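K.L.:
show me the folded form of this:
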Amino acid sequence: MTAVLTEFSKTSQAKGALKLKQTLTFSFAGAVLIHVVVWTLLPMLLQTNASLDMIEGLAWGREWQLGYEKDPPLFPWLIELITTWSDKKLWVSYLAGQLCIATVFFSVWQLGRRIATEAEALVGALLLEGVYYFNLPTPEFNDIVLQMPFAALFGWVLHKAITENRLTIWIVSGLVASLGLWSRYSMGAYILPLALLMIAHPVARRRLASPGPWLLLLTSTLLFIPHLYWMAESGFVSIEYVGRRAPEITKITDFLSSLFSFISAQLLALLPMLLIAIMLWRWRSSRNWLQLRWGNFDQAYITALAFGPIAISLCLSIVARRPMRVMWGAPLWCFIGLFIVMAIRPFLTIEKLRYFGRAWSIAMLLPIAFFVLDQLYAPQITGNEKRTHFPGTILAETVTDRWHGTFDSPLKYVAGDTWYAGNVSFYSTERPSTMFSHGGRRFSPWIDPEDIKRAGAMLIWDATQEGDAIPAELATQFTNAIPQPPVILDGEVSVHHLGLAFVPPETIESP
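P.N.:
Take a look at the predicted model:
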């Protein structure tokens, strides 16, 4: 009888554990689905124009290069593919950005299920909802958002590769690492600390005697070689861009001030999550609440994932004396929530998980409210029109009609400011190739000088800032440009005064 009762008790416990697991899985899926749907719908309803990074990526992506002035090519390729497939509908870009964030949540959750309990994995993943970088900026799909899922996937699959030592998983890890680098060079901030962990930790170091880690290295290197070749051929223009965006600061006080500003901004971005973490800390199960031990591989691994990327980035910044920009911190915090849960080990009862659910709801609703108010009322209050409310379609139609009113040939090229030339390139029915005026042909190698002479080009610039005359950087390259009457566009709260000039086609006479 005792044996029967014992067996019945075990069966009941197993069923209860299975039901709890299913409930937690359903909760995770529901939370992520809500995030994806809300942050896809909001920009669809409140924004009418593509953002700056999307416009720039689309101007690059149509040229199908192995690299671009600022970035590796994966983001421009992807946004070109999805917008072409959707017939220039922006919803697909908004959805793509949220699928990237959902992949981060999923990867962190999967790693959490490997190294913690089901409840801790759920909380560790959903804590990211309280990090600024995973909500408000994400409607602007760009290279930063695209790198995030590869960073999170790499953290998950590498742990799987180290613990299971299967060659296929090592190869997948190399593939993910390479795709992350094709998205953004800052993927190296994840690769380097985990490589150091492989050398330093005895559990991971044993794998160096097997072929797995070397297959990872071989796979990622071989797949990245085409872009490395492009970097050398281009004169390392994408590396130069980083230097221009973060010029060296020689005065130590100025550098320390910029470093303090960056760290303060990161703490502010993490603040909602840290407030929820304080609530979790009150639920710790023992007085020995900070449970971090180097000998425990899982805890060493999650510590390296959570703080390795930001540590590496700060070290490079200090050594080079180049300040980090605030948004460069966005992809570096994918595993901070799981680290906190692993460090605190809160006592997560069903009732306390409900409390966490309410806190998660607040952490989600506050950015949503701010986004809605910002989109609806900020332009009227500040007098500054948002780029996502710019009349890009009207601009493209207006200047394209002007071109065809003068020439019988297609509009094949547009040159000028990134924003205005990029809007013409994307929204014009003819999708002209773009040469951004700040870099000339060096940053636009797809421009054939002989073809641009034959086909002609349109020049466009911000006349409010640069005056009605053709800017020097354009005038020196297109000496035969003919100024046109300016284009005046009414925005929601701004009047856009744009300069325009035509470079006439050599083979076609004006009507």
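
K.L.:
C-alpha only now, for contacts and for neighbours.
P.N.:
OK.

K.L.:
neighbours of residue 467, how many?
P.N.:
For residue 467, the neighbour count with other C-alpha atoms under 10 Å is 13.

K.L.:
how far away is it from residue 41?
P.N.:
Using C-alpha to C-alpha, to the nearest Å, residue 467 is found at 39 Å from residue 41.

K.L.:
equivalent analysis for residue 55, please.
P.N.:
Taking C-alpha to C-alpha, one finds residue 55 at 20 Å from residue 41.

K.L.:
quick one: which of those two has more around it?
P.N.:
Higher neighbour count among residue 55 and residue 41: residue 55, with 25 against 14, using other C-alpha under 10 Å.

K.L.:
for the more buried one, give me its contacts.
P.N.:
419, 422, 423, 426 (C-alpha atoms under 8 Å, 6 or more residues apart in numbering).

K.L.:
cool, residue 134 as well?
P.N.:
When contacts are counted by C-alpha under 8 Å, 6+ apart, residue 134 touches 101, 128.

K.L.:
how about residue 383?
P.N.:
So residue 383 contacts 493, 494 (C-alpha under 8 Å, 6+ apart).

K.L.:
could you also give me the structure for this next sequence, so I can compare it with the first?
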Amino acid sequence: MRKPVELIANQDAAVTAVWPTDRQAALFFWLFLIGHCLAWIVVPSLTQPNGTLDAIEMIYWGHEWELGYYKHPPLPAWLAESASWLGGNTVWPTFVLAQISTAACFWAVFMIGRDIGGNRFALLAVLLLESCYYYNFTTTEFNNNVTSRGFCAAAVALVYFAMTRERLHYWALSGVAIGCGMLSKYDTALFAIIMLAFSIVHPRGREAWKTAGPFVLLATSGLCFAPHLYWLVQNDFPTIDYLLRRSDDGETTLISHVLEPLEFLLSQIWAIAPLLILSIPVTGLWWKKRTNLSEKASFQRDFVLWFGLGPVLLVMAVTMLTGGDVRSMWGAKIWTFTGLALLSSVQIQGSLVEFQKVCRRCVLAGGIAIIALLGRNLVVPHFRDHGSRVHFPGKALATVARDAYEAEVGEAPKVIGGPWWDAANVAVLGDQRATVFANLDPSISPWASDQFLKENGGVIVWQPKLIRGSYAAEVRERFPKAIFIDPVELDWETPAKLEPILFQIAIVKPEPASQKVVKVSDASGGGNVVVR
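P.N.:
Next up is the predicted model:
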């Protein structure tokens, strides 16, 4: 049986002349990868004056360098904090991080694809992935989903190399990728489970257990994840509690076990539909299974099928068993290898011209996503009564809060409290990387407390219109010495004529810690030393 790409090669010379050679296809892949990353870094950097919701959250978490946070494992927060610091306390470096992770997905697909059918075949698989919503429009949002997706893709590619090239270092690197993926988001376990299942069910996988490779993978991934596991035990598993609460949308009924997986699948159709539709010229409307495959080709097809379809089937199975709610964005990483699995499993049809058309249309789909982002950032605010998170006046709010505090205390605030979005913007976009006391709640900001804020001093910021009841009364009760400045109105960061945002700011001056007297024997044999 010929490789799928060979069906492309056997065309007349005139058509072949306008199609890139296999070597040129590899070059085109790298040019595409660079162009994709640049576009999705530059466009949001120029059109999004403020950080996205998740990026701001990641950076403020990263300020504290914890081994875990109440929602998620720590790695994305560490990366976001490091990148923001290197970028001069800005948010745009998170766009770079998001594209590095996305590029890892494209790289993984290309590297496996070229081994299956050559560079042109791999290029087609990558460009089909470009048409998927999760790999273009949503990549401006740096978060745990984006980070873990890149590590999962890299882990799959490295396991493939480990099984086909039989080199121990690929197993070790795959273990590191799985460990880092688990340090990003726990649903990386989906891919780990599929790896384990494949190694048990498939004959080639069982052969691997006769070597040290899988054990090296387990060891390296375990070492990466161990510090966070220790943190989980020490802190009574707060992330697991959050996950269970997030997936519980009320009383689970018998019908939930059917409706929830169906709702999740329906929510994914709009993400995967462009890939399936654009592939029709080369796969046909009615797919024909590849047959009479060699042992190598059969393994390659089986491998990408497991990782192309396995994640979504596993999510569906878990949802069916639990009846729990699964958010649509939790599907962000499950489609990475679906296009490659499709191309590897069905007979490729059509001529080179049709292949060219598919590639062009996929690139066009990516361009449309860029235009959609421009429309959302530049046009949509003119038709709404408020801006989005990326139009929030975070930098202006940080300046106002800092100036107000410096006028009273003479230095920059060390702690920023209040509803997490407002407080985090001040801390992340301010000149000094202050600690965030999110929601004034120690359960989600265990590094802070009322006493910590009183001793170190800081500001509390909030939007009165968004809070029911009197937030000011709560602040006065908990911080009796707080100084309230006049409310401040700030404009959205957009030319659209929108109602300004009203902010309230309270200043908490630092209070010296209570004195403690301890007896210390000095050189003369006595004396009290006062320690603050």
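
K.L.:
now the contacts of residue 55 of structure 1 as JSON lines including distance to residue 142 of structure 1 and neighbour count?
P.N.:
Below are the contacts of residue 55 of structure 1 laid out as JSON lines (distance: C-alpha to C-alpha, whole Å; neighbours: other C-alpha atoms under 10 Å):
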{"residue": "419", "distance to residue 142 of structure 1": "15", "neighbour count": "20"}
{"residue": "422", "distance to residue 142 of structure 1": "15", "neighbour count": "30"}
{"residue": "423", "distance to residue 142 of structure 1": "16", "neighbour count": "29"}
{"residue": "426", "distance to residue 142 of structure 1": "16", "neighbour count": "26"}
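
K.L.:
how about the lengthiest strand in structure 2, aligned to which bit of structure 1?
P.N.:
Determined from DSSP state E, the single longest strand within structure 2 is strand 501-508. Matched against structure 1 by TM-score structural alignment, strand 501-508 of structure 2 falls on residues 496-503.

K.L.:
ok, the contacts of residue 55 of structure 1 vs residue 113 of structure 1, which is closest?
P.N.:
Closest to residue 113 of structure 1 out of the contacts of residue 55 of structure 1 is residue 426 (43.4 Å), distances taken as C-alpha to C-alpha.

K.L.:
just give me the longest helix of structure 1.
P.N.:
When structure 1 is parsed with DSSP state H, its longest helix is helix 2-46.

K.L.:
show me how far it is from its chain's centre.
P.N.:
Centroid separation for helix 2-46 of structure 1 versus its chain: 29 Å, with C-alpha atoms, centre = their mean, to the nearest Å.

K.L.:
point out the other helices and strands that that helix packs with.
P.N.:
Judged by 3 or more C-alpha pairs under 8 Å, 6 or more residues apart in numbering; DSSP states H and E, the packing partners of helix 2-46 of structure 1 are helix 91-115, helix 118-126, helix 350-382.

K.L.:
any idea which helix or strand comes after it?
P.N.:
Next helix or strand after helix 2-46 of structure 1 toward the C-terminus (DSSP states H and E): helix 52-61.

K.L.:
and residue 129 of structure 2, how many neighbours?
P.N.:
28.

K.L.:
on that earlier part again, in CSV: the contacts of residue 55 of structure 1, plus secondary structure and distance to residue 36 of structure 1.
P.N.:
Shown next, in CSV, are the contacts of residue 55 of structure 1 (DSSP: H, G, I helix; E, B strand; the rest coil; distance: C-alpha to C-alpha, whole Å):
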residue, secondary structure, distance to residue 36 of structure 1
419, helix, 28
422, helix, 28
423, helix, 27
426, helix, 26
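
K.L.:
residue 293 of structure 1 and residue 253 of structure 1, how far apart?
P.N.:
Distance of residue 293 of structure 1 to residue 253 of structure 1, given as C-alpha to C-alpha: 37 Å.

K.L.:
ugh, typo on my part, it should be residue 62 of structure 1
P.N.:
For residue 62 of structure 1, the distance to residue 253 of structure 1 equals 44 Å [C-alpha to C-alpha].

K.L.:
who's more crowded, those two?
P.N.:
residue 62 (20 against 10).

K.L.:
OK, contacts around that one?
P.N.:
Going by C-alpha under 8 Å, 6+ apart, residue 62 of structure 1 touches 76, 77, 80, 433.

K.L.:
and with 10 Å instead?
P.N.:
76, 77, 79, 80, 81, 84, 425, 426, 431, 432, 433, 434 (C-alpha atoms under 10 Å, 6 or more residues apart in numbering).

K.L.:
out of those residues, who's nearest residue 337 of structure 1?
P.N.:
Closest to residue 337 of structure 1 out of the contacts of residue 62 of structure 1 is residue 79 (29.5 Å), distances taken as C-alpha to C-alpha.

K.L.:
element containing the closest one, please.
P.N.:
Going by DSSP H and E, residue 79 of structure 1 is part of helix 74-85.

K.L.:
show me where the stretch 301-450 of structure 1 has strands.
P.N.:
Secondary structure of the stretch 301-450 of structure 1 (DSSP state E, counting those that start in this stretch): strands at 413-416, 433-436.

K.L.:
list the helices and strands the first one packs on?
P.N.:
Here strand 413-416 of structure 1 touches helix 418-427, strand 433-436, helix 449-455, strand 457-462, helix 472-475, strand 495-503, going by 3 or more C-alpha pairs under 10 Å, 6 or more residues apart in numbering; DSSP states H and E.

K.L.:
on average, how far is the third one from the matching bit in structure 2?
P.N.:
Yep, that's helix 449-455 of structure 1 we're talking about. Superposed on structure 2, helix 449-455 of structure 1 shows a mean distance to its aligned partners of 3.3 Å (mean C-alpha distance after the TM-score superposition for structure 1).

K.L.:
in terms of contact, does residue 9 of structure 2 touch residue 348 like I think?
P.N.:
No. Contact criterion C-alpha atoms under 10 Å: residue 9 of structure 2 and residue 348 do not qualify, at 11.7 Å.

K.L.:
ok, those two, which is more surrounded?
P.N.:
Shown here are residue 9 of structure 2 and residue 348; by other C-alpha under 10 Å, residue 348 has more neighbours (26 against 17).

K.L.:
quick one: contacts for that one?
P.N.:
Taking C-alpha under 10 Å, 6+ apart as the contact definition, residue 348 of structure 2 lies against 3-8, 279-284, 287-290, 342, 355.

K.L.:
what remains of the residues you listed once you look at structure 1?
P.N.:
Counting by both residues aligned by TM-score structural alignment, their matches' C-alpha atoms under 10 Å, the contacts of residue 348 of structure 2 that remain in contact in structure 1 are 279, 281, 282, 283, 284, 289, 342.
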